[in-house]
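J.: Here is a sequence together with a model predicted from it:
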Amino acid sequence: MDTKGKKILIADDEPDILEIIQYNLQAEGYTVYTAKDGDEALQRAKQVNPDLIILDIMMPRKTGTEVCSILRTQPAFKDTLIIFLTALNDESSQVRGFDTGADDYVNKPISPKLLLSRVNALFRRVGKKEEAGSNGILTVGNVVIDPVKFIVEVDNNEVSLAKKEFELLYLLASRPGRVFLRNEILNQVWGNDVIVGDRTIDVHIRKIRQKLGLDCITTVKGVGYKFDL
């Protein structure tokens, strides 16, 4: 994979972790920038406009979760890849992180090889999506989904969805009536290299239903989910 020109920002308040991650990513050919806390991470992100940001969750001034939430509200960082570093490995923490807009989680203590593998995997997924091109706007019944503007409308009223909620809804709505297997959903929305808990899909489906105000996603017990209107 061609890493030339790819910029990565790492934010962590532990100098040793910053140094080892920076060394390994630079050795792979990435251009790497660092920040020591949440406020500096926001400043550096605006300065260098990185392709991927690695955020420690527990940082001074602003947590990684707060930084991610702020960045996701800004159009310039809507599609920026974000990985959380965390010592918390419970499923509820992962779900909250994905709701905030994270693309992946890596648990501490960090394995540099594993982190590098996950970074490369995220860039490969983005590359495949870009090659495939956009599937365009989906209109199913009274639901309109625009993947370019990242907008969902129900009866002409805009509905705000988290990044993974949007990607999950778009996948299901792309083939109304078709049953998507759970493993298929995990692969296409989260990717093979991302490890998520069994309840992650269920939680996201429930939130989509609540936000849309529609019972448009049907659970096929023991199999998966389908979009019906």
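T.: Okay, I see it.
J.: When you work out contacts or count neighbours from here on, use the C-alpha atoms and nothing else.
T.: Fine.
J.: Which stretches in this structure count as helices?
T.: Secondary structure of the chain by DSSP state H: the helices cover 15-27, 38-48, 64-72, 91-100, 112-132, 163-173, 182-185, 200-212.
J.: got those helices as TSV, with distance to Val106 and mean neighbour count columns?
T.: TSV is the format used below for the helices of the chain (distance: least, Cα to Cα, whole Å; neighbours: other Cα atoms under 10 Å):
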stretch	distance to Val106	mean neighbour count
helix 15-27	12	15
helix 38-48	18	17
helix 64-72	13	21
helix 91-100	10	18
helix 112-132	7	15
helix 163-173	17	20
helix 182-185	20	15
helix 200-212	16	16
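J.: next, the one to line up against it:
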Amino acid sequence: MDILIVEDEPEIAKLIQHTLDSEGFSCRVCRDGINALQVFREQQPDLIVLDLMIPGLDGLEVCARIRQKPGAKDPYILMLTAKGEEIDRVIGLSTGADDYMVKPFSPRELVARVRALLRRSLRQGGQSQVYRTQHFTVDLDQHTASRYLSPNAEEKLDLTTLEFNLLATFVSHPGRVWNRSQLIEKLWGDDFFGDERVVDTHVARLRKKVEPDPANPTFIKTVISVGYKFEDSGA
């Protein structure tokens, strides 16, 4: 697994690289945001350890640009910051980070977070299936998803692995209301570390790809004070 470390403090960057190298990961280090984007395009890492306060472009801007144009891979992003205020966590997750760590942190916690992110996948526990509703087809075996725009027009959805897994969870249980904890258990199980509101970030990103009007969702509905549910008529 390839990991890109974006950290301008030499001692911290060295600690992260040494810790992850010793766990068998292939690491590369960048010191600023502009260089990080260049290396990202060249390397296409599986995961990025991204400091919030870096020269050039800060971590939030780097994260946002990667999410806008992920390339061949849409990497997991673990954001680091010396700040611990609530607003920073919210901003980081809303920009597209998958997890969040506040400095100082232990090498053991870093490894646990990285491994948890890289293990994320939908836990099916059975044979692969194809789920169909009036507007969607999700094929777990082929790992493909489509949305029907009309009876004769089909749109292939370009989803990240996590977005696909989230859509499959919704489509396989239409009408069921999921709270954040249930979605975390379904998608990540015991591997999850971090803020539960990362679920909201991924739901918002999925809506942008499957909803005609993401601001007024037709399919993935918010259930106030509870969570989310998927609604669509059967095929």
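T.: Everything's here; your move. Nothing here was measured: the structure is a model prediction, and the numbers come from that model.
J.: closest one to Leu81 of the first structure among the helices of the first structure?
T.: Closest to Leu81 of the first structure of those is helix 112-132 (Cα to Cα; 7.6 Å).
J.: The closest one - contacts with which helices or strands?
T.: Based on contacts counted as 3 or more Cα pairs under 8 Å, 6 or more residues apart in numbering; DSSP states H and E, the elements that helix 112-132 of the first structure packs against are helix 15-27.
J.: Pretty sure Arg31 of the second structure sits against Asp8.
T.: Yes - at 4.3 Å, Arg31 of the second structure counts as touching Asp8 under the criterion of Cα atoms under 8 Å.
J.: List the residues that are in contact with both of these two.
T.: Any residue near both Arg31 of the second structure and Asp8 by Cα atoms under 8 Å, 6 or more residues apart in numbering counts here, and that gives Ile54, Pro55.
J.: sorry, back to before: of the helices of the first structure, give the one that comes closest to Leu138 of the first structure.
T.: Of all the helices of the first structure, helix 163-173 comes closest under Cα to Cα, at 7.4 Å.
J.: What is that closest one packed up against?
T.: Short answer (3+ Cα pairs under 8 Å, 6+ apart): helix 163-173 of the first structure packs on helix 91-100, strand 138-140, helix 200-212, strand 224-227.
J.: how big is the offset of that helix relative to the second structure?
T.: The superposed helix 163-173 of the first structure is, by mean Cα distance after the TM-score superposition for the first structure, a mean 5.1 Å from where its aligned residues fall in the second structure.
J.: Could you give the separation of that helix from the chain centroid?
T.: Centroid displacement of helix 163-173 of the first structure relative to its chain, using Cα atoms, centre = their mean, to the nearest Å, is 12 Å.
J.: try stretch 144-153 of the first structure
T.: Taking the mean C-alpha point of stretch 144-153 of the first structure and that of its whole chain, the gap between them comes to 17 Å (Cα atoms, centre = their mean).
J.: do stretch 8-27 of the first structure as well
T.: For stretch 8-27 of the first structure, the distance between its averaged C-alpha position and the chain's averaged C-alpha position is 20 Å (Cα atoms, centre = their mean).
J.: I would like the range of the second structure that aligns with it, please.
T.: Counterpart in the second structure of stretch 8-27 of the first structure, with TM-score structural alignment as the criterion, is residues 3-22.
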